[in-house]
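# What follows is a predicted protein model with its sequence.
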Amino acid sequence: MSSRAAWLAAVASVAILLLGVRAFLDPVAASVGFGLPMHTDTETTFVRIYGARNAFLGAVALTFILFRMVQPLALLFTLATVLPLLDAVVIVSRIGVGRELLRHAAILFVLAIVSLSLWRSTRSPSSD
């Protein structure tokens, strides 16, 4: 795995993990960032599920990085690109199209860049 791909994946993985932990621990605040503001803990069950999902994916990705499992890591990032699209569908179904979708578009872009970088690193000689 190239150093650039590894760093991109590590930064993205830590961000995903931290977003997940934040959503799990402070779901009311995280719901605003997600694009569906909620005001009480009783409304935020789905945000905690979102947080658990992201924390788990971030931890799995960091484990793959630690053990230099490049192909599984690339596959994980590739498959994860569908998640911001699905998250956007949830938002559109609740409040319609709006600027809240920009965050999810940015996440999709980052996941795609990391995925491409990882796949390229599996096809070229390592430059660790």
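Arrived safely.

# okay, CA-based contacts and neighbour counts for the rest of this
Fine.

# Spatially nearest residue to residue 103, not counting backbone neighbours?
residue 34 (7.7 Å; C-alpha to C-alpha, 6 or more residues apart in numbering).

# any idea how far residue 95 is from residue 103?
Applying C-alpha to C-alpha, to the nearest Å, the value for residue 95 to residue 103 is 15 Å.

# more neighbours, those two?
In this comparison of residue 95 against residue 103, neighbours counted by other C-alpha atoms under 10 Å, the higher total goes to residue 103 at 15 against 11.

# For the more buried one, identify the helix or strand it belongs to.
Take DSSP states H and E as the rule and residue 103 turns out to sit in helix 101-123.

# next, the one to line up against it:
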Amino acid sequence: MSKAYWGLKSLTFWLVGVVTLLMLYLGVRGFVQPIGAIRDYGLPLHDTADNNLVYIKANRDLFIGIFLLALMILRMRKALLVAMFTSILMPAIDAILVISHAADTTPSWIHIASAVYGVVIGCMLYREEQRAST
């Protein structure tokens, strides 16, 4: 296996796959069960008329999942590296929103853990990319 190979035999491929599946799940769930999805996000709705806000988040999550899946299928490790590092801001901002606006801030830890997971995967992808280019 060459240093440049990235795919099914790579740990980072599967770690990115976990994020991809999670984002696809969150996106679909947001459309199918908007009230439960936003409650688990950490900011429960006070009025079901606000479901459109949940659909916006579900759309974001679904798009990210599809985008990551496309990059995985195309074996674009460098693009996934950039995507991982730039997308770390999303769960970080989500955590800040939950901490500052929710009565129960417990779900903020999911967002914080997601940001940390993104940093770890990004660093691992960066290290692999550096090794592949030498």
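Happy to help now that I have it. Model, not experiment: these values are computed from the prediction.

# Helices of structure 2, residue ranges please.
When assigned using DSSP state H, the helices of structure 2 occupy the ranges 11-32, 34-41, 51-73, 77-87, 89-101, 108-132.

# And the residue nearest to residue 103 of structure 1, what's its match in structure 2?
Residue mapping for residue 34 of structure 1 onto structure 2 gives residue 41, with TM-score structural alignment as the criterion.

# cool, and residue 123 of structure 1?
Residue pairing (TM-score structural alignment): residue 123 of structure 1 is matched to residue 130 of structure 2.

# next one: residue 53 of structure 1
Across the alignment, which pairs residues by TM-score structural alignment, residue 53 of structure 1 is matched by residue 60 of structure 2.

# Please apply the same query to residue 22 of structure 1.
In structure 2, residue 22 of structure 1 lands on residue 29 (TM-score structural alignment).

# cool, residue 92 of structure 1 as well?
In structure 2, the residue paired with residue 92 of structure 1 is residue 99, using TM-score structural alignment.

# Identify the residues contacting its match.
The neighbours of residue 99 of structure 2, taking C-alpha atoms under 8 Å, 6 or more residues apart in numbering as the test, are 105, 108.
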